[in-house]
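# predicted model follows, preceded by the sequence.
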Amino acid sequence: MTILLRDDAASVATLTMNAPERLNALSDDMLAALHGALDDIAQDTTIHAVVLRGTGKAFCAGHDLKQMQAGRKTGDGGTAYFKDLFARCAAMMQRIQSIPQPVIAQVHGIATAAGCQLVASCDLAIADDETRFGVNGVNIGLFCSTPMVALTRNIHRKAAFEMLTTGRFISAREAQELGLINRSVHSDALSRETAEMAHSIASKLASAVKTGKQAFYAQAQMTTAEAYAYAGDVMVQNMLVADTNEGINAFLEKRNPDWT
């Protein structure tokens, strides 16, 4: 069975995690497949948006605990394996945000621990309104420290800390209110709503979206003054793009742009 499926249509790449018997856990193979696919998509100028989803009952249940436990069977008790595992996971999560194309998580069932981290790392997220989200490692004695990084960059700090320390699951509605997802929809509408968002993004000038995504994450780490100076330079470069000139002229002339 192929652990990660890719389907391209109308400038949108759909990546489907395909390990339903393990609730699409982020095993070594899954991490490698995701990172490899993201690297490929980053170089593919025909793709303007990405949808990430899972097969079976869940979006993603986090790390593969059986595999992690097997990693203990080394002379160092698993220290080197665990360090490498979390580094590889962090690199994959960051790759989501560094590729030019916006990535939309299409979430259903559960998104727990590193699976919740995966949702938080995606640029956008739409969830089935029955989905539950949690960073519940504390329930088995493992504080979700790496998922915490992405989670605290999405939702209020006190809400994140409560989830991390109690292991409490939140509903899709609460996830939307906290800012973890963009919106929740009925299961019958999940694929359609996600596709509509992806195709809306894919219809825009790809170079502008690429520039904007990179700037979005860069300015978030700056002071307000630094961010304005940086964003101003980005706007200048964007204005000098020939297709941007065409887009503005088309708007003023009330016609569709002829982008190259």
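The structure has been received and is ready for your questions.
# all contacts plus neighbour counts: C-alpha atoms, from now on.
Noted.
# list the buried residues in stretch 86-103.
Buried residues in stretch 86-103, counted by 16 or more other Cα atoms under 10 Å: 88-90, 92-103.
# cool, and stretch 45-63?
Those would be 47-56, 58-63, for stretch 45-63 by 16+ other Cα under 10 Å.
# show me where the chain has helices.
Ranges of helices within the chain are 28-42, 65-70, 79-98, 114-121, 145-151, 157-166, 172-178, 190-202, 206-219, 224-239, 242-252, based on DSSP state H.
# from the rest of the structure, what touches the last one?
By that I understand helix 242-252. Helix 242-252 is contacted by residues L205, A208, N238, M239, N256, P257, D258, W259, T260 when judged by Cα atoms under 8 Å, 6 or more residues apart in numbering.
# and if you look at stretch 22-35?
Contacts of stretch 22-35 (Cα under 8 Å, 6+ apart): 3-4, 17-19, 54-64, 67, 85, 88-89, 92, 95, 114-115.
# before we move on, back to that, among the helices of the chain, which is nearest V12?
helix 190-202 (6.7 Å; Cα to Cα).
# so what's Q214 up against?
When contacts are counted by Cα under 8 Å, 6+ apart, Q214 touches S98, P100.
# surely R132 and A113 touch.
No. Judged on Cα atoms under 8 Å, R132 makes no contact with A113 at a distance of 11.4 Å.
# of the two, who's got more company?
Neighbours per residue (other Cα atoms under 10 Å) separate R132 from A113, with A113 holding more: 28 against 23.
# this is the comparison structure:
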Amino acid sequence: MSNLLARDTDTHGITTLTLNQPERRNSLSMAMLDALSEALTDIAADDVTRVVVIAAAGTVFCAGHDLREIRDQLDSHEFQLALFNRCSEVMQQVVNLPKPVIARVAGVATAAGCQLVASCDLAVAADSARFATPGVNIGLFCSTPMVALSRNLSRKHAMEMLLTGEMISAVRAEQLGLVNRIVDESLLDETVHAMARTIAEKSGHTLKIGKGAFYKQLEMPLAEAYDYTAKVMAENLRADDAREGICAFLDKRKPEWKDR
């Protein structure tokens, strides 16, 4: 694993990916994006990981793109396009990963860092965490972060963050739907891992089906979404774990998942 990104998997099948460049505010440089992409590709194929936690070392979760790197490449449109495309690919990897992803947010998450939080399935933040899409303040509108943000927040709330560039508190982020829970920073790890363990105890096959269907139906008209999800549920019932889960519930025993 790249020294930019630490990776650890515990006995519950919870894999933590830690952005590990605090001296650069854990910015999403091309190298960091490559490291994240490689890790997510590996995790998608492994049989051990059941839940992913994305965390960060230091006092900043992620400050977005590396502005020094961007400044050094200001005259290279090719690099700029490659950088934003790469970032977009990584965010879609998070969404398309067949395993739930939880953002563990301590400190500041801005621009593409806020985009990363919004791209995760769940997010738990310390009460001191703050969020912003401040690109407008430096003449670079947060257009790609807007994609993830607008799929989490209402239109007017997303536009307020994008147009003002102002920092919002963890409390406000929870109110707007950007994060699920806020806790005292001393309880952050405990809360994140309790949530991850709860999810990790479910059938991995069922989680894969459900996560994929959730994002797919969001883009459909109502009738089409119901037609699609009815087929998903009927197909889900053919799985060994669905049969085991129903029988275990009726027999009042704990299910034994086969993840198939």
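Thanks, I have it. Just so it is clear, the structure is predicted and the values come from calculations on it, not from any experiment.
# drop the TM-score for these two in here.
The TM-score (TM-score structural alignment, normalised by the length of the first structure) is 0.97; 256 aligned residues with a Cα RMSD of 0.8 Å.
# tell me which two in the contacts of helix 242-252 of the first structure are the farthest apart.
It's N238 and N256 that sit farthest apart of the contacts of helix 242-252 of the first structure, by Cα to Cα, at 19.1 Å.
# neighbour count: the two, which is higher?
The neighbour comparison of N238 of the first structure against N256 (other Cα under 10 Å) goes to N238, with 17 against 11.
# residue contacts, the more buried one?
A208, T211, T244.
# which position in the second structure pairs with the first one?
Taking TM-score structural alignment, the alignment pairs A208 of the first structure with T206 from the second structure.
# and that match, how many neighbours?
Neighbours around T206 of the second structure, by other Cα under 10 Å: 19.
# give me the neighbour count for L190 of the first structure.
L190 of the first structure, neighbours per other Cα under 10 Å, totals 19.
# apart from its chain neighbours, what residue comes closest to it?
D128 (5.9 Å; Cα to Cα, 6 or more residues apart in numbering).
# that neighbour -> the second structure?
Per TM-score structural alignment, D128 of the first structure is aligned with A126.
# same thing with C144 of the first structure?
The alignment partner of C144 of the first structure in the second structure, by TM-score structural alignment, is C142.
# just to check, its match is in contact with L162?
Yes. Using Cα under 8 Å, C142 of the second structure makes contact with L162 at a distance of 6.8 Å.
# what is in contact with the two at once?
In contact with both C142 of the second structure and L162: T133, P134, G135, V136, using Cα under 8 Å, 6+ apart.
# which of the residues you listed has the largest number of neighbours?
For these, the largest neighbour count, defined by other Cα under 10 Å, is 32 neighbours, found at T133.
# quick one, what contacts that residue?
Residues counted as contacts of T133 of the second structure (Cα under 8 Å, 6+ apart) are T110, A111, A112, C114, C142, P145, M161, L162, G165, E166, M167.
# for V52 of the second structure, same thing?
So V52 of the second structure contacts I14, T15, T16, L17, K99, P100, V101, I102, A196 (Cα under 8 Å, 6+ apart).
# ok, those vs L176 of the second structure, which is closest?
Nearest to L176 of the second structure among those, counting by Cα to Cα, is I102 at 17.5 Å.
# quick one: map that closest one onto the first structure.
By TM-score structural alignment, I102 of the second structure lines up with I104.
# same check, this time on F249 of the second structure
That one, F249 of the second structure, aligns with F251 by TM-score structural alignment.
# need the contacts of V52 of the second structure in JSON lines (columns: distance to V232 of the second structure).
Shown next, in JSON lines, are the contacts of V52 of the second structure (distance: Cα to Cα, whole Å):
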{"residue": "I14", "distance to V232 of the second structure": "26"}
{"residue": "T15", "distance to V232 of the second structure": "28"}
{"residue": "T16", "distance to V232 of the second structure": "30"}
{"residue": "L17", "distance to V232 of the second structure": "31"}
{"residue": "K99", "distance to V232 of the second structure": "17"}
{"residue": "P100", "distance to V232 of the second structure": "18"}
{"residue": "V101", "distance to V232 of the second structure": "21"}
{"residue": "I102", "distance to V232 of the second structure": "24"}
{"residue": "A196", "distance to V232 of the second structure": "25"}
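# these in strands, which ones?
Counting by DSSP state E, the part of the contacts of V52 of the second structure found in strands is I14, T15, T16, L17, V101, I102.
# could you measure from the aligned residue in the first structure for A223 of the second structure over to Q214 of the first structure?
Matched to the first structure by TM-score structural alignment, A223 of the second structure sits across from A225. To Q214 of the first structure, A225 of the first structure is 18 Å away according to Cα to Cα, to the nearest Å.
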